[in-house]
Every structure is written in C-alpha cells, then in structure tokens.
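>>> Could you work out the structure for the sequence below:
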Amino acid sequence: MENIDRFISEMSSLAWGLPLLILLIGGGLYLLIRVRFLPFLYIGHAINVLRGKYDNPNDDGEITHFQALTTALSATVGMGNISGVAVAITIGGPGAVFWMWVSAVIGMSTKFFTASLSVMYRGKDSNGQLQGGPMYFITEGLGKHWKPLAVFFSICGLVGALPVFNVNQLTQAFNDIILVPSGVTISFTSNLIVGFILVGITSVVILGGLSRISKTASKLVPAMVVLYFVMVLLILATNFENVPKYFSMIFTDAFSASFYKGDSFLGGVVGGLILLGIKRGAFSNEAGIGTAPMAHGAAKTKEPIREGLVAMLGPAIDTLIVCTLTALAILATGVWQSTEANGVSLTANAFEEGVPAIGKYALMLCVAVFSISSLFSYSYYGTKCMSFLFGAKHKEKYNYIYIVSIIIGATTSLSMMINLIDTFFALMAIPTMISTIILAPRVVKKAREYFSSLKKVN
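Okay, here's the model as predicted:
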C-alpha cells in the first residue's frame, strides 16, 4: 500500500505541473479578458435567472436553473470546502486561502464559458436524449475529428467522479466526532460498516436518476449551507478579537509563505503555496475541470448565456463564501497551530473549540449532508461519462462500480484519496480547458448579443 500511495503521489505531482497551472490560471485569465469582465456586471440578472424568473417548462432540458446549480453545488459545496480548506491550511498556512480566492475569481469566468458551451452544444446520446458537458461540446462544437479529446475526458471522468475522497473524510468525521468519544475502537471493521451504511443511502437516490438526484440536492444543500453559515458566525463571534489579525494574514502570508510546509515549485516556497491554493481551489469549485457543466447542460433553457451566468455563481458561493468561513473558523480558534489534526478532524476541532456543546455535532450533520449529497452528483457525472463511452444502455453499470468505490474510500488513507482524485481532476481539466479556449470567441459573440437584448428590454 505504501508503494501504491507513493506512486499515486508522484502521479499527482506530475499532473499538477507548470503546464496545467498555465492552462487553468492562464486560460481562465484569457477568458476573463476576452469577455472583458462583462458577466460580472450581470450578477443581479444571474440571481433573477436562478430564482426562476425566466424558467420555461417547455424548453429543452431535464431540470430547472436552480436545480442545475444546486446539483453542481452539491458536488462542490462539500468536503472540498470543509476538509480541503483544512488540508490547505495545514500544509500552507493562512496564505493558501488567498490563492484559493484567486482561483475562484478566475474560476467564475471559466464556469461562465464552460456552462454556456454545455447548453450551446448539447449532443444526443445513443438513446436520442439531449446531453451536455465537455465531451459533447467538444464533439458538437469542434467536430467529430476532436472526438479523441472527448473520449480522454470521459475516461478520466470515470475515475475523477469516484467518491473516494468524500467518503474517506465522512468516515473520518464519524469516527472522530461520534465513535471515539463513545469509546468505540476504530478498526477496518468499523470503517467497513460506515461504508456499507453509505452504500445503502446512496443507492436509494442514485439509482433513481437525475430527477431524484436534483430534487434531493435542491432541498438538502441550501439548508446545510445556512446551518454551516450560522455555526461559523457563532465561532467567529466568540473569537472576534482574532478575526482581523488572521484575515490580514491571509494576504500577507500569501506572498511570504511563512507557514508553508510543502514542496517548493518554480524554485521557491511561494510557488509551492500558489500551486497548493490553486489545487485546493480547483477541488473546491471544480472550475475548468468539467464536472459541473454536465449538470448545467441538463438545464431547461434555450439561452446558453443564462446558464453560464447561473454557473458563475458556483465558485462565488463555494470558495469565496463557504471556504472563507471555514478558513476563518480554523484560523481564529488557533487549532491549526495547537493540534496535529488534518482534514475534517481539524475543522471539527475548530467547531468544538468555538461552540463547545453542539459545534462538532452540527459539523457532523453538515459533513454528512454535504458528503452524501456530493455522492449523488458525482454518480451522475460518472454515468454521463460511461454513457458517452459505451452507450446509454450501459450507463447504469457505472453505479455499481461507484458503489464498490464507496467501500474503498471508507477503508483507505487520506493522502492516497486526495492524490488519486487530484490526478484525474488535472487530466480532466486538459480537454475541458483546451476546447473552451478554442470555442471562447463563439461564447463571447453570443454573450454580447444576449446582453444587448437585455439592454433593449430594459
């Protein structure tokens, strides 16, 4: 297992090298400049679209704008925000949060383009049903000779969509918050039991298809975001005197990397810190990776730009808001320096320190709902990749692979799971970003037409 762990770690380091950093951040900046920051001027309009003001039940698609965003958010607002931030702070200190923010702002532009393309270039699966996502906008937008790129994305998506990291951290949270304080000895058997419980819950929802997934996510995710928001505000209120100090440290440490403990990158520790923040930011909001466009491509709409605007809200919610709240809770309580905990255990320590009586149990509830809801969304992404590669009649077979992987995630190490998913996220980003950059001028043209029509109406 140690050799496998080391091999996967080396794969992750290789995948997240300078070329991918240039593609994700450089490509995202190019998209931002190409569209001249225009979508950022229409945040209010995006919220109106999300509220259902422009919904038309007769439009092509399967789910509403709101359901598309909550389905995408149920995958992104999850362990990336609770555990991923803790991992980033453990390795990089407060400065890692700043580079997660940079990743999110650039990611908002990337999400706008990828989600717009997912509606502009929807394709049909082998059953004749409309589908969206990178594999379809590659083949429909760039042509059939680009299909190898779409196939590469889908193959990587089969692994990237596996829920091993979320399950691993949910199991760790259950052990640390519920079982250990109750005097239960943690073992392979106890982890296996947790895995089987998750298999049972997940199976009921994912075998019901996208409709059941989106309806469940649209009810669970908003409620848990509100609960999480309230709990973190309580923690910050009880540690108010520390908040300004650590908030300013997020900026100062971003360029000094005083607390960074990882490998250097581009010859320095600041480079390593930037890479860490970008990686954790990408895992948090998935901008440029290509998963969320699969959900947004299923939205009921004839206007691609509307869905792009809705998708753009995703990184703002999950990274700029939820990740920042988690980071401030961990920093202000001081647990990032006073304990050896990592991942979700570190966040649990912050909640217990900030709200002693109920904090860790409220976190357990949020972790459970975020993790389980993300299991639903990722299964949908995996079945879409399976359908593209092998035909729609075989897509349900992926769910059985997916269910087995839940057991693997519950019984293996954190580092292995992080590196495995990081590697395949990196590989998925390559075809997604290349095709998005090539097709960007078409989105810009469509966006200018749409925004001009809005001005005429107003």
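>>> C-alpha only now, for contacts and for neighbours.
Will do.
>>> Let me see the ranges of the strands in the chain.
Assigned by DSSP state E, the chain shows strands spanning 123-124, 130-131.
>>> okay, the ones you listed, which one's buried deepest?
Comparing those by mean neighbour count (mean count of other Cα atoms under 10 Å), strand 130-131 comes out on top with a mean of 22.
>>> and this one, so I can compare the two:
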Amino acid sequence: MSFIEDAVSGFAGWIWGIPLLILVMGGGLFFMAYARFTPFLYFRHAIRVLAGKYHEEDKEGQISHYEALSTALAATVGMGNISGVAVAITMGGPGAIFWMWVSAFFGIATKFFTCTLAVMFRGKDSEGEVRGGPMYVITEGLGQKWKPLAIFFCIFALIGALPIFQANQLTAAMNAVLGPNMGYDPANSFVLFGTEISYASSIIGVILTILVSTVIFGGIKKIAKVASRMVPSMVVLYFILVVYILLQNVTEIPAIFSSILNEAFNGSAILGGGLGAVIIVGAKRAAFSNEAGIGTAPLVHGDSKTDEPVREGLVAMLGPAIDTLLVCTLTALVILGTGVHESYLGAQDTGLLGVTLTLEAFNTAIPGAGGYLLGLCILVFAVSSLLSYSYYGVKCVSFMLGAKRGNLYNYLYIGTIIVGAVTSLGFVVNLIDSSFALMAIPTMVSAVILAPKVWKAAQHYFTRLKAGEFDGK
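Take a look at the predicted model:
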C-alpha cells in the first residue's frame, strides 16, 4: 500500500503544477474578462430564478433550478468546506485561504460558462432521456470526432466521484466525537491483507453503506429531493454556530484577515515550498470546495428543467459564492480564531489534519457541545455529498455503456464507502486531487473553445431580460 500511496502522491504533486494552475485559474480569469464581468451584475436575477420565479414544469429536463443547485451544493458545501479548509491550512498555512478566495471568484465565471454549456449542448442517453454534462458538451458542441476527450472525462470522473473522502472524514469525525463518550477506542484494529484496519471505522463504513444504498438507486430525482431538504437547514445551523463563535472573539477578526492576506504573499507552504506552493494548495482546495472547472456541477445543472441555458448558468454561479466565499471563510475564521492550528504548523509527523482539526476548533470555542453540534452538521453534509457524488458516476457509465448499465456504478460506489472509511487521509486527498485535475482538462478545454457561443447567448438573454420579455413568467 505504501508504494501505491507514494505513486499517487507523486502524481498529484506533478499534475497540479503550473500548466494545470494556468488552465483552471487562468481559464477562470479568461471567462471573467471575456464576459466583461457581466454575469456578476445578475446575482439578484439568479436568486429570483433559484426561488422558482421562472420555473416551467413542462420543459425538458429532470429537476428544478433549486434542486439542481441543492444537489451540486450537497457535493461541495459539505466536507470540502469543513475538512478541506483544515487541510488547506495545515498544508499551506493561513495564506492558502486567500488563494481559495481568488479561485472562487474565477470559479463563479467558470461555473457560469460550463453550466450554461451543459444546457446549451445537451444530448440524449440510450433511452432517449435528455442529459447534460461535459461529455455531452464535447460531443454535441465540438462534434463526434472529439468523443475520445469525452470518454477521457468519464473515465476519471468515475474515480473522482468515489465517496472515499466523504466517508473518510465522516468516519474520522464520528470516531472523534463518539469514541471518548461511548467507551470504544478507534485505534483498536485488525489486519487484513497486511493492512491495519480500525474496527470502529469499519462499522461506521458499513452503516454508511446501508444508509446511502437506500437512496442512490432511486436516481437523480430522489437524490435531488433528499438533498434539497437536507442541505439548507444544515447550512443555517452551521452559520449560526460559526457566528456564535466569532462573536466571542469579534475583536480578533481583523487580525485574522490580516494574517491571511500577509501570508498569501509572504508565507510559505507548511509542507514545503514557497509562494507558488501556497497558491497551488489554495487552488487545489478551492477546486475541491466548489468544483468549478472540474465538470461535476454541469452533470447536475445540465439536467435542469429549462430551455434557457444562460438562466441555469446564472444559478450555477451562486455555488462558489456560497460554498467557498461564505462557508469556507467561516470555517477558516473559526480555525484561525481559536488558534488550534498553531500547534501543528511545521509538525511534519502529524500528517494532514482534516475534520479533526475543525472539530478541535469547535470544541475549543464551545466546550462540551461544540463537537456534537458540528458532528451533526458533518453527518448531514457528508451523507448529502455521498448521495450527490453517486449520480456523477452513474451518468458517466450511462454515457459510455448505455443508460441501462448506469446503475452498475452504484455497486462499485457503495463498496468503496468502506474503503474510504478505513484508508489514510493523505492517500484519499491525493487520489481525488489527481482525478479532479484530469477531469478539468476536457472540461476547461471544451469550455474555452465554446466560450463565444456562451457569450452570444448571454448577450441575447440579458437584452431580452432588460426588455421585460420574462416579466409575465
């Protein structure tokens, strides 16, 4: 296992180099400049669309605008924002948060373009159902000669959509919260194929497998309904908890922002490297946080009930604003404000710290209850993420092998929940990072090539909107 972990770690470090950074962040900057920042002027309209003002039940598609965004957020607002921020700080220091913000601003433009394309160039699966996603954007927008690039995306999406990170961090959270109070020691383990496996983690993995299995075989409509009910309430609870913590140390908030800005340009990555390493850490964690440019969000937004591609792109661009600029910032303020990260900076032998660091921060700020309340949020966020990610893989298998075989992915998916629960965090993070990087290549390349079509459609839509064409809807 050590050889595999080293190989995956080495590949993740190599693939997330300057070229991919230019593709993801540079691509987002290109989209912002190309659209002349115009989509940023329509956040209010996007919220009205999200609220259902323009929903038309008779249009082609599977789910509403609200269900599409809820499902996409279910895959991002959860562990990427609670655990991913902790990983960013332990790897890159406070300065990595600034580069997560930068990536999020670029991500807003990227989400607008990629998710507009997901509706603009929808295709049909083998059973005649209208579907959207990067693979359809490539084949319908660029032509069948580009299909190998679409297959390339699907293959690595099958790995990127695996539930191993969510299962890993939920298991770590449950062990940290429940272990000391239920009399069990998560360190108790058995050996399987030469690998030590925790009894407690295995049990949690089995429970998660059963829980997730009851929902994911119901398809996107059932997943979307569950996600649309679970996510908003937990975002509100998480927001209340964080605000309560920050109010206790409100005078320290300016100093926290100052440290983030200072180390963004003058700091160095905790696990090695200078400013460039800090930027890469921030970009990677932002990519995991909001998935802009990776291609997962278009898989969901492409299935919304609408015949206005630009309208769905506007809804999709709310994602990075919510999950990275809001939720990630709140998490970072708690961790940095409580100072729990300071004892780990530079301590190479501690390894990556994810959700356990965030739990420590909440327990420090709200003794006794903080861990349990955060644990509840983590449980709901992680389970909602587990539900959403399964659909990504199902769509990719359906594209490659036919719609009737799509659900075959779910069997692989639920099997790897247990694997994720008992695997090391470092291996999980590097594997997902590697897959996301490879998924970003076809997603961003196709979006950049087709950007003129998005901008033309956007200008037409905004002109009609200003003329009051949609006022009666």
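>>> Would you pull the TM-score for this pair?
Comparing the two superposed chains by TM-score structural alignment, normalised by the length of the first structure, the resulting TM-score equals 0.98, with 453 aligned residues with a Cα RMSD of 1.0 Å.
>>> that older thread, between the strands of the first structure, which gets nearest to residue 13 of the first structure?
Each of the strands of the first structure was scored for nearness to residue 13 of the first structure using Cα to Cα, and the closest is strand 130-131 (33.0 Å).
>>> equivalent range in the second structure for stretch 216-224 of the first structure?
Counterpart in the second structure of stretch 216-224 of the first structure, with TM-score structural alignment as the criterion, is residues 226-234.
>>> Now do the contacts for whichever residue in the second structure pairs up with residue 423 of the first structure.
Residue correspondence, TM-score structural alignment: residue 423 of the first structure in this structure matches residue 434 in the second structure. With contacts taken as Cα atoms under 8 Å, 6 or more residues apart in numbering, residue 434 of the second structure has the following neighbours: 8, 11-12, 15-16.
>>> next one: residue 58 of the first structure
residue 300.
>>> Could you check how far it is from residue 124 of the first structure?
18 Å (Cα to Cα, to the nearest Å).
>>> same deal with residue 201 of the first structure?
Per Cα to Cα, residue 201 of the first structure is found 31 Å from residue 124 of the first structure.
>>> Same check on residue 208 of the first structure?
When distances are taken as Cα to Cα, residue 208 of the first structure and residue 124 of the first structure turn out to be 21 Å apart.
>>> how far away is residue 325 of the second structure from residue 288 of the second structure?
Residue 325 of the second structure sits 13 Å away from residue 288 of the second structure, taking Cα to Cα as the criterion.
>>> So the two - more neighbours on which side?
Taking neighbours as other Cα atoms under 10 Å, residue 325 of the second structure and residue 288 compare with residue 288 leading, 23 against 20.
>>> In space, what's closest to the counterpart of that one in the first structure - neighbours in sequence excluded?
Aligned by TM-score structural alignment, residue 288 of the second structure pairs with residue 283 of the first structure. If you skip the residues right next to it in sequence, residue 283 of the first structure has residue 80 as its closest partner in space, 5.9 Å away by Cα to Cα, 6 or more residues apart in numbering.
>>> ok, the counterpart of the one you found in the second structure - how many residues close by?
Here residue 80 of the first structure is matched to residue 80 in the second structure, going by TM-score structural alignment. Residue 80 of the second structure has 31 neighbouring residues, counting by other Cα under 10 Å.
>>> For residue 80 of the second structure, give its distance to residue 333 of the second structure.
If you go by Cα to Cα, the gap between residue 80 of the second structure and residue 333 of the second structure works out to 16 Å.
>>> Next, the distance between the ends of stretch 24-44 of the second structure.
The stretch stretch 24-44 of the second structure measures 26 Å between its terminal residues, going by Cα to Cα.
>>> show me the contacts for whatever residue of the second structure lines up with residue 315 of the first structure.
Structural alignment (TM-score structural alignment) places residue 315 of the first structure against residue 320 in the second structure. Contact criterion Cα under 8 Å, 6+ apart gives 104-105, 107-108, 290, 292 as the residues in contact with residue 320 of the second structure.
>>> at 10 Å what do you get?
Residue 320 of the second structure makes contact with 73, 76-77, 101, 103-111, 286-287, 289-292, 326-328, according to Cα atoms under 10 Å, 6 or more residues apart in numbering.
>>> for residue 86 of the second structure, same thing?
With contact taken as Cα under 10 Å, 6+ apart, residue 86 of the second structure is in contact with 80, 92-94, 97, 285, 328, 331-332, 335-336, 341, 352-359.
>>> now residue 454 of the second structure
35, 112-117, 120, 309-310, 313, 447-448, 460.
>>> Closest one of these to residue 145 of the second structure?
Comparing the contacts of residue 454 of the second structure against residue 145 of the second structure with Cα to Cα places residue 447 closest, at 16.4 Å.
>>> circling back to that earlier point, and the residue nearest to residue 283 of the first structure, how far is that from residue 152 of the first structure?
When distance is defined by Cα to Cα, residue 80 of the first structure is 24 Å away from residue 152 of the first structure.
>>> now residue 339 of the first structure
Here residue 339 of the first structure is placed at a distance of 42 Å from residue 152 of the first structure (Cα to Cα).
>>> the more surrounded of these two?
Taking other Cα under 10 Å, residue 339 of the first structure and residue 152 do not tie; residue 152 has more neighbours (16 against 12).
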